[in-house]
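Undergrad: Have a look at this fold, sequence not included:
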C-alpha cells in the first residue's frame, strides 16, 4: 500500500507485450511495486496535490482531517470561501454563464497558486485585505494543523503540540502569510478541501496542467443521508 512519505518507493519495470516491436524495449512500461529479488528502480515522486471535492454534508471535513493529521501534508480548509464571498456581492442573483465562468476561473487560479504555495494570492480575496501579509480573517484557519503549529503560530514553540481549532484562533494571533508560505514549501504534499466547485469537470484545466500532480477525491453521499443530517 502506498502512503505519503518522503522516501521513494522501490519500483521495477513491467514487461509490456504492446512494446515488443523490433527496436522497442519490452520493459518500457508503467512502473509497479517490485517483488522480492527483482531489480529496483527508485521512484522519486514530486509533490502531490490533493483536492477533496464534495457537496455539503458529505463527509469532506472528516476526510480532510485525515490528511490534516499527516505530518507531510499542508492542509487548507475551504480557501475558495474567500473567492465566493469576494465576488458574489458584485454579481446579480441569477448569474449568467459568463459570470459563472468568472467564478470558476478565479477558483481555478487560486487553487493553482495555492498548490504552488503562493499563499499571497489569497490576499486578492480576503476582506479586509491583509496588511504586510498578515491577517486574522482567514476562514477556519484553525482547521489546518500546519497553520496552528510552530513556526506559523508564534504562540507555540517547536515542542508544543498542535492546538484545537478554537485554541488556535485564541493563542496564535494573526496569521503571517509569509510564514504560511514557507511552511507550505516545507511539506511534501498539499491538500485542499472544498465544497465550492459545482462539477468535477470544471477542474479539467487543473487536471491537465503539467505543472501539477493533481489527485482528486470526490465524495458522493446518498441524498437521503444529506437531508437527514440537516434535520
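TA: Arrived safely. Keep in mind that what you see is a predicted model, and the values were worked out from it rather than measured. Numbering: from 1, shown residues only.

Undergrad: Every contact and neighbour count from this point should use C-alpha atoms.
TA: OK.

Undergrad: Now do the SS call for residue 192.
TA: strand (DSSP: H, G, I helix; E, B strand; the rest coil).

Undergrad: Neighbours of it, how many?
TA: Residue 192 has 25 neighbours, counted by other CA atoms under 10 Å.

Undergrad: Let me see the contact set for it.
TA: Counting by CA atoms under 8 Å, 6 or more residues apart in numbering, residue 192 touches 50-52, 64, 75-79.

Undergrad: Now with 7 Å, please.
TA: 50-52, 75-77 (CA atoms under 7 Å, 6 or more residues apart in numbering).

Undergrad: can you list contacts of stretch 218-231?
TA: 52-54, 57-58, 60.

Undergrad: The same query, at a cut-off of 10 Å, please.
TA: Applying CA atoms under 10 Å, 6 or more residues apart in numbering, the external contacts of stretch 218-231 come out as 51-60, 63, 195, 199-200.

Undergrad: Which of these fall within helices?
TA: Counting by DSSP state H, these place 60, 63 in helices.

Undergrad: could the contacts of stretch 218-231 go into CSV alongside neighbour count?
TA: CSV is the format used below for these (neighbours: other CA atoms under 10 Å):
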residue, neighbour count
51, 21
52, 21
53, 23
54, 23
55, 18
56, 14
57, 17
58, 20
59, 14
60, 22
63, 14
195, 20
199, 13
200, 13
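
Undergrad: which one of the contacts of stretch 218-231 sits closest to residue 86?
TA: Proximity of those to residue 86 (CA to CA) peaks at residue 195, which lies at 16.4 Å.

Undergrad: how about the helices in the protein?
TA: Along the chain, counting by DSSP H, helices occupy 60-68, 80-87, 97-115, 165-172, 177-186, 204-207, 223-229.

Undergrad: Can you check which of those helices gets nearest to residue 6?
TA: Among these, the nearest to residue 6 by CA to CA is helix 177-186 (11.3 Å).

Undergrad: chain center to the closest one: distance?
TA: From the chain centre to the centre of helix 177-186 is a distance of 14 Å (CA atoms, centre = their mean, to the nearest Å).

Undergrad: now swap in stretch 75-95 and tell me
TA: Relative to its chain's centre, stretch 75-95 lies at 18 Å (CA atoms, centre = their mean).

Undergrad: take the one below as the second:
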C-alpha cells in the first residue's frame, strides 16, 4: 500500500508537470501569434505590439493610414489638392469609378487596371450573392442599388447579407488586394463592419465592377451628388462573350448566361440607356468597347484616366506592360496577348454557332459596330469591328 507521504509527493509532481505543459502550450501559442503578425510588423517599424497582443482596430487603421501616405508619396494629385481632399476619413471625397458590363466581357482586365492605381479600394463584384442572373428592375434592383451605395459610401453597418455571403465566398474580397492583405493578418476583423467602414474611408480612390446590374439602373448612382461617381459601360462583341462563357461551368443552364438572345436584349437596352446618360451626364459617363481597349491598351487607358481624373502612375504602366503581351494562366487570367484575346471566338466557335449568335444579335451588333461574318472563309480573316455612335 502506498504511504500517505508518497501519495502526496506523487500529487505534487503531477501538478508541477501539468503546469509546465500549460506554460509550454501558452509559450507556443504566444510564439505563433507573434510570428503570424511579424510580416505586418516588418512593414512599419513604428507600429509595435505590446505583450504580443493583437492590435486594436484603431491601431490597424492608424498604421494603414501611415502606409498609404508612403504608397502615395509620388502620386500626382490634381494641382492644388492633396491626399486629404480625397479620403472620407478626413472629410474629403474619393474619386469613384463604377464599371457596368456583363459576364466575360473584359471587366476583370479593366478592373485590375484600375486596381493598379496606388491607393485604390476595389469593390469587386458586390452583387455576387444574386447568383447567375441579370438585375433589370425591382424587386432585386432596390436591394442591389442600396448595397452599391452603401459600399461606395464606405458604410458596411447594414450590409448583413453581403458580409454573410462573403464569409463563405471569400473571393468577394480577395480581388480587393489591399483589404485582403489585412484579412489574412486579422481574420477576426475581415468581416467586421466597423473595421471595414474605417478601413475603406482611408482610400482616395474607389473602383467597382458589376456584371449583374443593367445600365439603366446605374442612373440612380449618377444622381447621387454625394457619390460623384463616373460610370464606364464596357461592351464586348456577343460572339466573343458567348465563346468565353462556354468555358465556365457556372454558365450552362442559366438563361441569362447561356442564351445569346438574352445577352443581346441587354446590349440593346444598354445602348438605349447610354444615349440618355450621355445626354445628361456627359462629363461622368463613358462607353468603352473591350476590343478597342485590347487593341490599343496604353492609348485607351491614358485617355480613360484623363476622363476619370486619375494620374497614369508608373504602377499602371507596369501592369499594362506585363499583362498585355503574352497568354499566361487559365481562362480567368488577365495575362493575355491583348491584341488576339478578343477574337478567339473566330477559331473556337464553329460557323453554325456563330450564325446562331449573329441571328439572335443582329440589332445589338449593328448598334455597337460589330460586323457579321459572310461565310466560313471570311470568318477567319475579316475585321469584325466598325465604328459606332451613341444616339
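TA: Received it, and whenever you're ready, just let me know what you need. Small disclaimer: the values here were computed from a predicted structure and weren't measured.

Undergrad: one step back: export the contacts of residue 192 of structure 1 to TSV and append columns for distance to residue 84 of structure 1.
TA: Converted to TSV, the contacts of residue 192 of structure 1 look like this (distance: CA to CA, whole Å):
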residue	distance to residue 84 of structure 1
50	21
51	18
52	18
75	20
76	16
77	14
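
Undergrad: Filter these down to the ones in strands?
TA: Judged by DSSP state E, the contacts of residue 192 of structure 1 include 50-52, 75-77 as members of strands.

Undergrad: and residue 127 of structure 2, what does it touch?
TA: Contacts of residue 127 of structure 2 by CA under 10 Å, 6+ apart are 135, 143-145, 147-148, 162, 172, 209-213.

Undergrad: Put the buried members of those residues into a ChimeraX selection.
TA: Only the buried entries of the contacts of residue 127 of structure 2 go into this ChimeraX selection, using 16 or more other CA atoms under 10 Å:
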select :135,144,145,147,148,162,172,209,210,211,212,213
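
Undergrad: Which contacts among the contacts of residue 127 of structure 2 does structure 1 share?
TA: By both residues aligned by TM-score structural alignment, their matches' CA atoms under 10 Å, the contacts of residue 127 of structure 2 still in contact after alignment to structure 1 are 143-145, 147-148, 162, 209-213.

Undergrad: between those, which is closest to residue 79 of structure 2?
TA: The shortest approach to residue 79 of structure 2 among those belongs to residue 209, at 28.4 Å (CA to CA).

Undergrad: From residue 32 of structure 1, how far off is the corresponding residue of structure 1 for residue 109 of structure 2?
TA: Correspondence of residue 109 of structure 2 to structure 1, assessed by TM-score structural alignment: residue 62. Here residue 62 of structure 1 is placed at a distance of 31 Å from residue 32 of structure 1 (CA to CA, to the nearest Å).

Undergrad: which residue sits closest to residue 4 of structure 1 in space, ignoring its chain neighbours?
TA: The shortest distance from residue 4 of structure 1 to any non-neighbouring residue, by CA to CA, 6 or more residues apart in numbering, is to residue 72 (7.0 Å).

Undergrad: gap between residue 85 of structure 1 and residue 64 of structure 1?
TA: 22 Å.

Undergrad: of these two, who's got more company?
TA: Each of residue 85 of structure 1 and residue 64 has its neighbours counted (other CA under 10 Å); residue 64 has more, 23 against 13.

Undergrad: The more buried one and residue 190 touch, don't they?
TA: No. Using CA atoms under 10 Å, residue 64 of structure 1 is not in contact with residue 190; the gap is 11.3 Å.

Undergrad: shared neighbours, the two?
TA: By CA under 10 Å, 6+ apart, residue 64 of structure 1 and residue 190 have these common neighbours: 50-51, 75-76.

Undergrad: okay, which residue is most central for structure 2?
TA: Nearest residue to the geometric centre of structure 2 (CA atoms, centre = their mean): residue 124, 2.6 Å.

Undergrad: Now do the contacts for it.
TA: Shown in contact with residue 124 of structure 2 (CA under 10 Å, 6+ apart): 108, 111-112, 171-176, 207-210.

Undergrad: Specify which member of these is nearest to residue 308 of structure 2.
TA: Of all the contacts of residue 124 of structure 2, residue 308 of structure 2 sits closest to residue 207, with 10.8 Å by CA to CA.

Undergrad: what does that closest one align to in structure 1?
TA: Alignment note: residue 207 of structure 2 maps to residue 191 in structure 1; criterion TM-score structural alignment.

Undergrad: so who does that match touch?
TA: Residues in contact with residue 191 of structure 1, defined by CA under 10 Å, 6+ apart, are 48-52, 64, 67-68, 73-77, 114-115, 214-216.

Undergrad: how does it look with 8 Å?
TA: So residue 191 of structure 1 contacts 49-52, 64, 67-68, 73-76 (CA under 8 Å, 6+ apart).

Undergrad: can you redo those as CSV with distance to residue 120 of structure 1?
TA: Converted to CSV, the contacts of residue 191 of structure 1 look like this (distance: CA to CA, whole Å):
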residue, distance to residue 120 of structure 1
49, 18
50, 20
51, 20
52, 22
64, 22
67, 23
68, 21
73, 19
74, 16
75, 16
76, 14
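
Undergrad: The residue nearest to residue 4 of structure 1: neighbouring residues, count only.
TA: Residue 72 of structure 1 is flanked by 18 other residues according to other CA under 10 Å.

Undergrad: Which parts of structure 2 are strands?
TA: 95-100, 120-124, 205-210, 230-235, 285-289.

Undergrad: check the fit of the second one onto structure 1 and give the mean distance.
TA: Taken over the aligned residues, the distance from strand 120-124 of structure 2 to structure 1 averages 0.9 Å (mean CA distance after the TM-score superposition for structure 1).
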